[in-house]
Each structure stands twice: as structure tokens, then as C-alpha cells.
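[1] let's see this in three dimensions:
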Amino acid sequence: MTRAVQITFDCADPAGLAPFWAEALGYRVQDPPAGFPSWEAALEAMNVPPEHRNDASAVVDPDGVGPRLFFQKVPEGKQVKNRVHLDVRAAPGLDGDARMKALEEEADRLVALGAARVQRHEPAPPLAAGHIVMTDPEGNEFCLD
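    Take a look at the predicted model:
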């Protein structure tokens, strides 16, 4: 039996990080529950105190194919390198210079959204196609692959 997967990010600002990942992946911030025009209205109706209205957020694949990303507020900051990270497939089917050019263009786009570049790894055939290590606005590592 296969199971659906949700990827969870511990973070300081769920409402700030969710839109970054929605933009990075072509996802969208999850809609509020049916009958509510906004999350603020839904949380108000659920009697969630204002200080807890940024405790969680989520983004979803508009095509319903990719996993849901869930962002939960935690009190501690990031302290060490991630043991698991996302590879954002920004250059599928491309090799060599064309691949690295596509990765560089995507890196520039994501930096404009708040990401940071960490390191570029050049292609080293036959096993390494080249990639760029990045961090999201809260310092979580990911790769452009």
C-alpha cells in the first residue's frame, strides 16, 4: 500500500516561509476552510488567539500531485545542517552548460524571493550532473538539481 507524504518544516514564521516555498515550487498557499474568505476569518471564528494565528501554514500542489508542505512554528532556531533536504528539480533533462545556466537562472529568481546561495557544484560526469546548494529565508538547506 502506498501512502501520501507531507513534508513538515519547523520554522519561526510559517506565514512568511509558506509563500516562499509556494513560489519556489509553483504551489499555492492552502485555501482556508470552506465558507471562509480568508485564514484570518477562519481563525477568528475558531477562537484562535491572535498570538497563535501564525503557528502553522501549508502549501499545496495546485495539480494535487506533489506532497503538501506544512510549516509549524517552533520556539528554537535552526542550529545545524539539515539531515534531510529538498532537491528542487530546476533543470530536468538538461546537461552541461545548459543545465548549469538553467540552475543559475532559478537560483537568481529564488535569491530575489529571499533565498541565499551557498555553493555551486560543477558537473563531474558520469555521476555528478552539477547542482547549486541554497538556503530558504530561514536557513533550511535545499538543492537546485
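
[2] only C-alpha atoms from now on, for both contacts and neighbour counts.
    Will do.

[3] which element follows the longest helix seen in the chain toward the C-terminus?
    Secondary structure assigned by DSSP state H gives helix 96-112 as the longest helix of the chain. Going down the chain from helix 96-112, the next helix or strand is strand 116-121, by DSSP states H and E.

[4] where do the helices sit along the protein?
    14-25, 39-45, 96-112.

[5] could you find the closest non-adjacent residue to residue 5?
    residue 67 (5.7 Å; Cα to Cα, 6 or more residues apart in numbering).

[6] isn't residue 135 up against residue 111?
    No - counting by Cα atoms under 8 Å, residue 135 stays clear of residue 111, with 9.2 Å between them.

[7] identify the contacts common to those two.
    Jointly contacting residue 135 and residue 111 under the rule Cα atoms under 8 Å, 6 or more residues apart in numbering are residue 117.

[8] another sequence for comparison is provided below:
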Amino acid sequence: MAEVKQVQVTFDCASPRAVAAFWKEVLGYVDPPTPPGFETWEAFDATLPEERQGSAWACQDPTGVGPRLFFQRVPEAKAGKNRLHLDVRVGVGLTGDDRVSALEAEADRLEQLGARRVRLMRADGVNESCQVMQDVEGNEFCLD
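    Model prediction:
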């Protein structure tokens, strides 16, 4: 049997730290430990060449269960729909109006962090309801 591999989810973005701060709040993630010899990530970042300062940030599940998220600055703007997105599981086990209420409550919270609602996809007999959202840089994700 093949060995299970860990994965990291990487976001291309304009402002890595801002996008990471958003996702930390969404998921309850934290910054990774600072590199040895540095008190803060800011101190580490200041040692990089000027063109690399602020070019990357990461966050991780404090329990070690979820994947690490990595955010890297890229020069081009986002264009088109994401081919991969995160589903934030807030309605697990809920159906009907209870599920929609849970999705709406979380969407309200995330809008306060800078997210935008795109559309509510209502249950259709096959799939349960989900709320399509965008993060602070327009990356799509779903509240599921």
C-alpha cells in the first residue's frame, strides 16, 4: 500500500500576509513557528533581499490535522475561475433550513473579514445547499 503524503495548499496572490490573515480567521489556523534564531516572522522577513520581503506567508492547523496553507506573491492578477477551491465544512450533518441557516451565519461572519458572497446554491435533491464565496482577493471557496 502506498504511503500517505501530506499536502500543502498554495495560493498565488498579491498580498500574502493579508490573504493568510483572512484564512487564519476562517479556519482557526495559526502562524507556523518562527525559524530558529528569530523572535518574529517580521524579523526573519527583514533579513531577506528587499524584492523578496513580504513575498510569502503561511499558516497551519494548530492540531496538525489540516493541510498547511502557503501564500506566495505573484505579479499577475487573478484571471478566471479557480480550478481548485476549498470547501469550508460548516453544515456537516445539517439539511434544509438548518443547513442554510448555518451557511448564512458563517457567511455573515466571513463578510466581516472581507469575504464576498457569490451565490447560494440550494439543495437540488442530489446535493445539499452550499454558499459560494470569495476571499479578500477574489479566490472562490464554498461554505459546505
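
[9] work out the TM-score between the chains.
    Between these two chains, after superposing, the TM-score reads 0.94 (TM-score structural alignment, normalised by the length of the second structure); 142 aligned residues with a Cα RMSD of 1.1 Å.

[10] returning to what we had before: other SSEs contacting the longest helix of the first structure?
    For helix 96-112 of the first structure, the packing partners by 3 or more Cα pairs under 8 Å, 6 or more residues apart in numbering; DSSP states H and E come out as strand 116-121, strand 131-135, strand 141-144.

[11] what does residue 38 of the second structure align to in the first structure?
    In the first structure, the residue paired with residue 38 of the second structure according to TM-score structural alignment is residue 36.

[12] separation between its match and residue 71 of the first structure?
    21 Å (Cα to Cα, to the nearest Å).

[13] residue 5 of the first structure now?
    Distance, residue 5 of the first structure to residue 71 of the first structure, using Cα to Cα: 14 Å.

[14] do residue 27 of the first structure as well
    From residue 27 of the first structure to residue 71 of the first structure the distance is 14 Å (Cα to Cα).

[15] next: residue 77 of the first structure.
    14 Å.

[16] touching both of these two, which residues are there?
    Here residue 77 of the first structure and residue 71 share the contacting residues residue 11, scored by Cα under 8 Å, 6+ apart.

[17] between the two, who's got more neighbours?
    For residue 77 of the first structure versus residue 71, the count of surrounding residues by other Cα atoms under 10 Å is larger for residue 71: 24 against 12.

[18] distance of the more buried one from residue 23 of the first structure?
    From residue 71 of the first structure to residue 23 of the first structure the distance is 15 Å (Cα to Cα).

[19] what's the answer for residue 2 of the first structure, then?
    Plainly put, residue 2 of the first structure is 28 Å away from residue 23 of the first structure if you go by Cα to Cα.

[20] more neighbours, those two?
    Set side by side, residue 2 of the first structure and residue 23 show more neighbours around residue 23, with 15 against 4, by other Cα under 10 Å.

[21] give me the nearest residue to the most centrally placed residue in the second structure, chain neighbours excluded.
    Residue closest to the mean C-alpha point of the second structure, counted by Cα atoms, centre = their mean, is residue 23 at 3.9 Å. Distance criterion Cα to Cα, 6+ apart; nearest residue to residue 23 of the second structure, sequence neighbours excluded, is residue 29 at 7.3 Å.

[22] could I get the contacting residues of the aligned residue in the first structure for that neighbour?
    With TM-score structural alignment as the criterion, residue 29 of the second structure lines up with residue 27 in the first structure. Contact analysis of residue 27 of the first structure by Cα under 8 Å, 6+ apart lists 21, 59-62.

[23] residue 106 of the first structure against residue 89, yeah?
    No - taking Cα under 8 Å as the definition, residue 106 of the first structure is not a contact partner of residue 89, at 10.1 Å.
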